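> no sequence on this one, just coordinates:
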């Protein structure tokens, strides 16, 4: 049995308990209320508490300004073989993407909407494009 018993009170902060475990190279500390044993805190308990505390913290929100959102959409559209949309045909205001101009096919229109939806910071999409007639597009 251990002769040097490490004890804490009910009001001992968790960081002090962790320090006691480290300094004393103990695996557990006894929690007492007066002279009465009311619990035990182990290293595993501390790890669980840290994990729980971390999970309850709000997730970091990455901020994407309108210019960087627009740039990311334009760059993503440039990598596709199908877009008939030009740089001037995309605007972003307060995270709302607006497409202007025309599109060659319904598949192209839908694909560009999905592409924009997956860009971080996009809050909504307004599509004001119209279908282009093939004959008109070649003129």
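Received, thanks. Bear in mind the structure is a predicted one, so any value in this text is a computation, not a measurement.
> Every contact and neighbour count from this point should use C-alpha atoms.
OK.
> ok, and what's touching stretch 98-105?
Stretch 98-105 has contacts (CA atoms under 8 Å, 6 or more residues apart in numbering) with 83-85, 89-92, 109, 125-134.
> What segments of this protein are strands?
Here the chain has its strands, by DSSP state E, at 7-9, 28-33, 36-42, 90-93, 96-99, 102-103, 124-127, 130-131.
> Next up, a structure to set beside the first:
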């Protein structure tokens, strides 16, 4: 069991929560108020919160690179076709996809998920298709 538990307050900004999840490599963080647990925020909760934001362009609503990556990793968490964390890099709002994958549809799904995150300028696909080598 973890003794050094990281928690957030009910008014902690979502971007900060996303940064904590990414930096600590955790999927959920308890929400505490006056020393008592009042809830839990998960990666899926962050994705749901972002999905509920109106489509109106709001310049202050963009996320940092770390926050973009954390939200995208949360969206992909638990999906068989999702990319491994080390294969997604975000630099200056540009999401870079790396690796060898069996399905172009999976790459397309990750691209669509990334493009819906505030602050993503574009998605660059550096992936390569998986090819079976005969005789191996």
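Sure thing, it's come through. Please read these numbers as outputs of a predicted model, since none were measured by experiment.
> Any idea what the TM-score comes out to?
Overlay of the two chains. TM-score (TM-score structural alignment, normalised by the length of the second structure): 0.51; 79 aligned residues with a CA RMSD of 2.3 Å.
> can you list the strands of the first structure in a markdown table and add mean neighbour count?
What follows is the strands of the first structure, written out as a markdown table (neighbours: other CA atoms under 10 Å):
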| stretch | mean neighbour count |
| --- | --- |
| strand 7-9 | 18 |
| strand 28-33 | 18 |
| strand 36-42 | 13 |
| strand 90-93 | 18 |
| strand 96-99 | 21 |
| strand 102-103 | 20 |
| strand 124-127 | 14 |
| strand 130-131 | 14 |
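> Can you redo those as JSON lines, where the extra columns are distance to residue 113 of the first structure?
Listed next are the strands of the first structure as JSON lines, based on distance: least, CA to CA, whole Å:
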{"stretch": "strand 7-9", "distance to residue 113 of the first structure": "59"}
{"stretch": "strand 28-33", "distance to residue 113 of the first structure": "56"}
{"stretch": "strand 36-42", "distance to residue 113 of the first structure": "52"}
{"stretch": "strand 90-93", "distance to residue 113 of the first structure": "11"}
{"stretch": "strand 96-99", "distance to residue 113 of the first structure": "9"}
{"stretch": "strand 102-103", "distance to residue 113 of the first structure": "12"}
{"stretch": "strand 124-127", "distance to residue 113 of the first structure": "8"}
{"stretch": "strand 130-131", "distance to residue 113 of the first structure": "14"}
